[in-house]
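Enquirer: 3D model of this:
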Amino acid sequence: MLTVGVIGATGYAGAELMRLLCRHPQVEKILAGSHSHVETPYSSVYPNFSKIFDFSCHDADISAFAAKCDVLFVSLPHGIASQHVTEAVLDQCVVIDLGADFRLHDSQVYENWYKTSHGNPQLLEKAVYGLSELHRKEVASTRLVANPGCYTTCSILIAHPLLAQGLIDPESLIIDAKSGVSGAGRSEKLGSLFCEVDGSIKPYGVATHRHTPEIEEQLSLTHSHGMKRSGVVVSFTPHLVPMNRGILATVYAKLKPGVTKRELEEAYSLSYADEPFIRLLPYGTFPETRWVKGSNYCDIGYTLDERTNRIVACGALDNLVKGAAGQAVQNMNIVFGLPEQTGLDAVPAFPL
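Expert: Prediction:
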């Protein structure tokens, strides 16, 4: 039985972690950490937890939590975890960081994209990128899991089989992705207000979005079969859509000469047929965010566009579950040798 800490428990991803952990059969005790709600009952911040988790929030001190917990989830804005997650913390507990601070293995790349210094660059080589379907063995033996971002999870899972089997031109990758507003977090932002978002859709971070190097690093590893961390360059454009939650990503890529529909089907089946949280749709059927909300599933569908000799592949997931909290719990299960679906077996909720 595990004692679990959640730093940043009152953000959207933190609240989703709390929801999943409260029903996890191997979690005995949960400590909720929040800088802004210290000594406030958690169910006062989120009334949906009434009679489920009425305990008060603690000050979000990572070192203090580490001394009390088997595993510590850190769900904070970038630049904070790297300052406070240290070797001493990792000696006391496993850390699963839902932020960006340990996802990139080159501190200079991190600093260039995030415009802040990295507090503990020596830990980057110890961190394991926690995309379970790609790095399960490495996750099982680490003390520091870098939980992927939501856009990146969806984009990488779609493109990985195509690069792994050498079916596409890696220079032709274009990723067009849409996200619900919860992806922007719970803090007040003008661009997230109802009147700013409702009835509209907009691109943002065009050619500059911080998930880009994360996607490129992981797909480069796939393309080079783990031998290097550079090579694949993508055009990635995210969009904000007026819904609470969900990610839909569409990947376009030029197929190598002679690639057939059967080869595409075999590539996806080889990668994912036995994966519990990836649902491959029948050829020519495409995913919708409404069928994955509230779940840890990623649905993938694709087609071969013979006219242009491109593949068009789409993926959908819940940005707060498979794109954040659910994937973090999946990683916890792997680290502690638990069945991977433990606490994550909920059927997607509809309508939601």
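Enquirer: make it CA atoms for all contacts and neighbour counts henceforth
Expert: Fine.
Enquirer: and residue 210, what element?
Expert: Using DSSP states H and E, residue 210 sits in no helix or strand.
Enquirer: If you could redo that for residue 251, that was the one I meant.
Expert: strand 247-254.
Enquirer: Against which helices or strands is that strand packed?
Expert: Applying 3 or more CA pairs under 8 Å, 6 or more residues apart in numbering; DSSP states H and E, we find strand 247-254 packed against helix 150-164, strand 174-179, strand 310-317.
Enquirer: residues making contact with it?
Expert: Residues from elsewhere that reach strand 247-254 (CA atoms under 8 Å, 6 or more residues apart in numbering): 150-151, 154-155, 158-159, 168-170, 172-180, 288-289, 309-319.
Enquirer: Quickly compare the helices and strands packed on strand 247-254 and say which is most buried.
Expert: strand 310-317 (a mean of 26; mean count of other CA atoms under 10 Å).
Enquirer: any idea which helix or strand comes after that one?
Expert: helix 326-335.
Enquirer: ok now that next one, how far from the chain's centre?
Expert: Remark: helix 326-335 is offset 11 Å from the chain centroid, using CA atoms, centre = their mean, to the nearest Å.
Enquirer: list the helices and strands that helix packs on?
Expert: Packing partners of helix 326-335 (3+ CA pairs under 8 Å, 6+ apart): helix 12-22, strand 94-97, helix 132-140.
Enquirer: one more to put side by side:
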Amino acid sequence: MIRVALIGSTGYTALEVARLLLAHPQAELTVATSRSDEGKPLAEIHPFLTGRSNVALQPFDAAKIAEQADVAMCCLPHGASAQSVRELAAAGVRVIDFSADFRLSSVPLYEHWYGVTHPWPERIGNVVYGMPEFFADQIATADVVANPGCYPTSAIMPLAPLVREGLIETNDIIVDSKSGVSGAGRSAKLGTLYCETNESIAAYAIAAHRHGPEMEDLVHRIAGTPVEILFTPHLTPMDRGILSTIYVRPTLSVGDTTESVQSKLSDALRRAYEGQPFVHVVDHLPATKHVKMTNHVQMTVRVSGEPTTPGRAVIVCAIDNLSKGASSAAIQNMNVMFGLDETSGL
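Expert: Alright, predicted model coming up:
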């Protein structure tokens, strides 16, 4: 049985990890930490767990956690997470980090976008990105895994195979994403209050969101080609889910038609994810309800233009931001790290 520690246990992603572990046949939650609520039952913080978990919150102590857990799910904010990850790894605990502290490939890129000095800079660029569809072999032996961002998951997964095959222009990619309010976390903020978000949709951080560089960085790493992505996120009045609408220009050959280009792009995505249990290239238009509370990804392609003059391609991708965008992706990574079937508990 894999023993799992939750580091930073009060947020939505931590609750989602705990919920998934309740149904996991080969893993159990043995430790939960909190800096502000130590001593309290985890079920008091998350009433959903009442009668289902007897774990009490304890202070962070890497050595003690190493005695109680084989792997830690670190659900701390960026900046605060890296030091805890470093201590856990030194104590022999394998770590899946939910923050952005190890996702990017260079220290200057990280420090520019996150505005903090990285406490473990020698590991930047040397931590595997937790997307088993591309990095399973590295994840299997990793001591630290950088769990992907939620918005980036919805963009990287459709874009990387198409860029890798040279099927789309790399300097004209627009990612327009809508997210449920849970993506902003559990802490009280004016912009996520009910009266602010109900019956409203709003763009934010235009051309300035930290997940934009993550999308570019990872597509480059996977496909081997640099890309330019204009990313615009929106907050929508729903609890959970992400729908990304991605606009690209196909690279065209003589004789291409709108139908042939659409088939070419769809076939490339199907080839890329053949045998992957959680990624589905579909004919219908994906919606967030189609993937709610699952580790599944749905994507589809449409091409604009007249029959013989293809225009832009539009890719629609749906994930659950708390699941494939965070916690169930972490469980998938844990399964790979410990040699289990990727779908175990999912």
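Enquirer: could you pull out the strands for structure 2?
Expert: Per DSSP state E, structure 2 carries strands over the ranges 2-7, 27-33, 57-58, 71-74, 94-97, 128-129, 144-146, 173-179, 202-203, 229-235, 242-248, 279-281, 297-306, 309-319.
Enquirer: The fourth one packs against which elements?
Expert: Think strand 71-74 of structure 2. The contact analysis (3+ CA pairs under 8 Å, 6+ apart) places strand 71-74 of structure 2 against strand 2-7, helix 80-90, strand 94-97.
Enquirer: can I get these in TSV with distance to residue 250 of structure 2?
Expert: Below are those laid out as TSV (distance: least, CA to CA, whole Å):
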stretch	distance to residue 250 of structure 2
strand 2-7	43
helix 80-90	39
strand 94-97	35
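Enquirer: So which of the ones you listed is nearest residue 344 of structure 2?
Expert: Using CA to CA as the measure, strand 2-7 is the one of those that comes nearest residue 344 of structure 2, at 12.1 Å.
Enquirer: what's the mean distance for that closest one versus structure 1?
Expert: Compared with structure 1 after the fit, strand 2-7 of structure 2 shows a mean deviation of 0.7 Å (mean CA distance after the TM-score superposition for structure 1).
Enquirer: what's the angle between that strand and helix 80-90?
Expert: Relative orientation of strand 2-7 of structure 2 versus helix 80-90 (axes from the mean of the first three to the mean of the last three CA atoms, to 10 degrees): 150 degrees.
Enquirer: Can you name the residues in contact with strand 2-7 of structure 2?
Expert: Residues contacting strand 2-7 of structure 2 (CA under 8 Å, 6+ apart): 14, 26-34, 60, 65, 68-76.
Enquirer: Let's see that with 6 Å instead.
Expert: Strand 2-7 of structure 2 is contacted by residues 27-33, 69-75 when judged by CA atoms under 6 Å, 6 or more residues apart in numbering.
Enquirer: Pick out whichever of the residues you listed sits closest to residue 341 of structure 2.
Expert: Proximity of the contacts of strand 2-7 of structure 2 to residue 341 of structure 2 (CA to CA) peaks at residue 27, which lies at 12.6 Å.
Enquirer: Hmm, residue 1 and the closest one touching each other?
Expert: Yes: contact status for residue 27 of structure 2 versus residue 1: in contact at 5.2 Å, counting by CA atoms under 6 Å.
Enquirer: for residue 71 of structure 2, what are its contacts?
Expert: 4, 93-95.
Enquirer: okay, now residue 5 of structure 2: neighbour count?
Expert: The tally of other residues near residue 5 of structure 2 (other CA atoms under 10 Å) stands at 25.
Enquirer: scratch that, residue 51 of structure 1
Expert: Counted with other CA under 10 Å, residues neighbouring residue 51 of structure 1 total 9.
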